[in-house]
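A.B. asks: Everything below, folded, please.
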Amino acid sequence: MTTTVSNYAKVLYQLNVSADSISIAEDTFAESKELMKVLCSPVIMPKKKYEIIDKIFPKDICNFIKVVSKNGRMTSINDIFKEYHNWYNKENKIVVAHLYYVVKPTEEQQEKLKAFVKKKLNASKVELELIEKPDLIGGFVIEANGHEFDRSFKNKLNALNRKLVWR
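C.D. replies: Reported below is the predicted structural model:
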């Protein structure tokens, strides 16, 4: 991530643009490759680009997108949104954790895992992204903010194997 992208993301966060507006903008860019081409085109005059932005996007994010366009950074807009979410999560102590599993945990188990991660990482909220990974044999692995909590059978078997080989 470049410093420029990070700086734009911080500014977007500081502007207090609504989460709905950011989501709409992300979805709009994801759905329309032509829009990105138009906003990046050096042939189209900035005034025309600004008219398009005003028609398509929610008011509270229009000026931000205009500045990004004016400064020739539209190709980085998706990275800016991604970094914005990272910044938002960091500032609000929200942790996005990847939960690798063999058997999908129940809602109750997921809540217990969220509570575990909250406590370990001092978070106010934990969002779990569930990813099936059969090669764990059993158990689970949680990765969050550079930490790994490995409670898989595969890890236990590897540890046992290392102990036996060491002897």
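A.B. asks: only C-alpha atoms for contact and neighbour calcs from this point on.
C.D. replies: Fine.
A.B. asks: any chance you could map the helices in this structure?
C.D. replies: Secondary structure of the chain (DSSP state H): helices at 3-14, 19-31, 33-40, 46-56, 59-70, 77-91, 107-121, 153-166.
A.B. asks: would you list those in CSV and tack on distance to residue 97 and mean neighbour count?
C.D. replies: Below are the helices of the chain laid out as CSV (distance: least, CA to CA, whole Å; neighbours: other CA atoms under 10 Å):
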stretch, distance to residue 97, mean neighbour count
helix 3-14, 21, 17
helix 19-31, 21, 14
helix 33-40, 30, 16
helix 46-56, 33, 15
helix 59-70, 29, 18
helix 77-91, 12, 18
helix 107-121, 8, 14
helix 153-166, 19, 12
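A.B. asks: To compare with the earlier structure, here is another sequence to fold:
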Amino acid sequence: MTVTAVNYAKTLYDLSVSRKVIQNTKEIFRKVPELAQSLKNPLVPFEIKEKVIDRVIPEEMKSFIKVVCKHHRIDLIEEIFEDYEELCRQHEKTIHAVMRYVTAPKDAQLDGIRAFLCREFGAQKAEIEMIEDKSLIGGFVLLAGGSEYDWSLRGRYRKLEQKLTRR
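C.D. replies: Sure, this is the predicted structure:
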């Protein structure tokens, strides 16, 4: 998170553009990486960049993207969108977590993990991004709020190895 990206994200949040429109814009940049590359290119005149923005960006986002582009910060666009999502989660008192697992947890287990996250971080809601990771051998690793909770077999093997090598 850079200060500049956070400032742009706050501005975007204050503009009260619908989340759906912002998601659509984010998706355009994700699906067409050449768009950001051409908007970053210093050899392309700003007038041409404006025409491109007018053709492909949703109406509600055009002026914001033009300002970001005019100030030569389009390279931060992905980070701006991520910081915007984080701001929305903070205002909604939602914690975002990433769970790497070997075997997908059952719904009851996920509910327990969500309850743990809400208690631990004082949130009202928990979003869990699920990523399968067979290298963990078993169990799972949960990343949330800058903390890591490692309940994987690989993590336990490492701890055991550290204890044994310290003797």
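A.B. asks: Superposing both, give me the TM-score.
C.D. replies: For this chain pair, the superposition-based TM-score is 0.80 by TM-score structural alignment, normalised by the length of structure 1; 167 aligned residues with a CA RMSD of 2.8 Å.
A.B. asks: center of structure 2 - which residue?
C.D. replies: Against the mean C-alpha coordinate of structure 2, by CA atoms, centre = their mean, the closest residue is residue 82 at 4.3 Å.
A.B. asks: ok, now how distant is that residue from residue 136 of structure 2?
C.D. replies: Here residue 82 of structure 2 is placed at a distance of 27 Å from residue 136 of structure 2 (CA to CA, to the nearest Å).
A.B. asks: so can I have JSON lines of the helices of structure 1 showing distance to residue 99 of structure 1?
C.D. replies: Below are these laid out as JSON lines (distance: least, CA to CA, whole Å):
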{"stretch": "helix 3-14", "distance to residue 99 of structure 1": "27"}
{"stretch": "helix 19-31", "distance to residue 99 of structure 1": "24"}
{"stretch": "helix 33-40", "distance to residue 99 of structure 1": "32"}
{"stretch": "helix 46-56", "distance to residue 99 of structure 1": "37"}
{"stretch": "helix 59-70", "distance to residue 99 of structure 1": "33"}
{"stretch": "helix 77-91", "distance to residue 99 of structure 1": "18"}
{"stretch": "helix 107-121", "distance to residue 99 of structure 1": "9"}
{"stretch": "helix 153-166", "distance to residue 99 of structure 1": "15"}
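A.B. asks: closest one to residue 144 of structure 1 among these?
C.D. replies: Closest of these to residue 144 of structure 1 is helix 107-121, at 8.1 Å (criterion: CA to CA).
A.B. asks: contacting residues around that closest one?
C.D. replies: With CA atoms under 8 Å, 6 or more residues apart in numbering as the test, helix 107-121 of structure 1 has contacts from 95, 123-128.
A.B. asks: Please name the nearest non-neighbouring residue to residue 125 of structure 1.
C.D. replies: residue 94 (4.8 Å; CA to CA, 6 or more residues apart in numbering).
A.B. asks: Contact partners for that neighbour?
C.D. replies: Neighbour list for residue 94 of structure 1: 123-127 [criterion: CA under 8 Å, 6+ apart].
A.B. asks: Per the alignment, name the residue of structure 2 opposite it.
C.D. replies: Under the alignment (TM-score structural alignment), residue 94 of structure 1 maps onto residue 94 of structure 2.
A.B. asks: ok, now how distant is its match from residue 1 of structure 2?
C.D. replies: Computed as CA to CA, the residue 94 of structure 2 to residue 1 of structure 2 distance reads 19 Å.
A.B. asks: Ok, residue 30 of structure 2 next?
C.D. replies: Counting by CA to CA - residue 30 of structure 2 and residue 1 of structure 2 are separated by 19 Å.
A.B. asks: for residue 77 of structure 2, same thing?
C.D. replies: Going from residue 77 of structure 2 to residue 1 of structure 2 by CA to CA gives 12 Å.
A.B. asks: mind checking how far the closest residue in space to residue 49 of structure 1 that isn't next to it in sequence is from residue 136 of structure 1?
C.D. replies: Spatial nearest neighbour of residue 49 of structure 1, excluding adjacent residues (CA to CA, 6+ apart): residue 39 at 6.0 Å. According to CA to CA, residue 39 of structure 1 and residue 136 of structure 1 sit 46 Å apart.
A.B. asks: Between the two ends of stretch 71-81 of structure 1, what distance do you get?
C.D. replies: End-to-end span of stretch 71-81 of structure 1 (CA to CA): 16 Å.
A.B. asks: my bad, stretch 8-20 of structure 2
C.D. replies: One end of stretch 8-20 of structure 2 sits 18 Å from the other (CA to CA).
A.B. asks: What range does that stretch cover in structure 1?
C.D. replies: Aligned using TM-score structural alignment, stretch 8-20 of structure 2 spans residues 8-20 in structure 1.
A.B. asks: Give me the distance from that stretch to the chain's centre.
C.D. replies: Relative to the centre of its chain, stretch 8-20 of structure 1 is centred 15 Å away, using CA atoms, centre = their mean, to the nearest Å.
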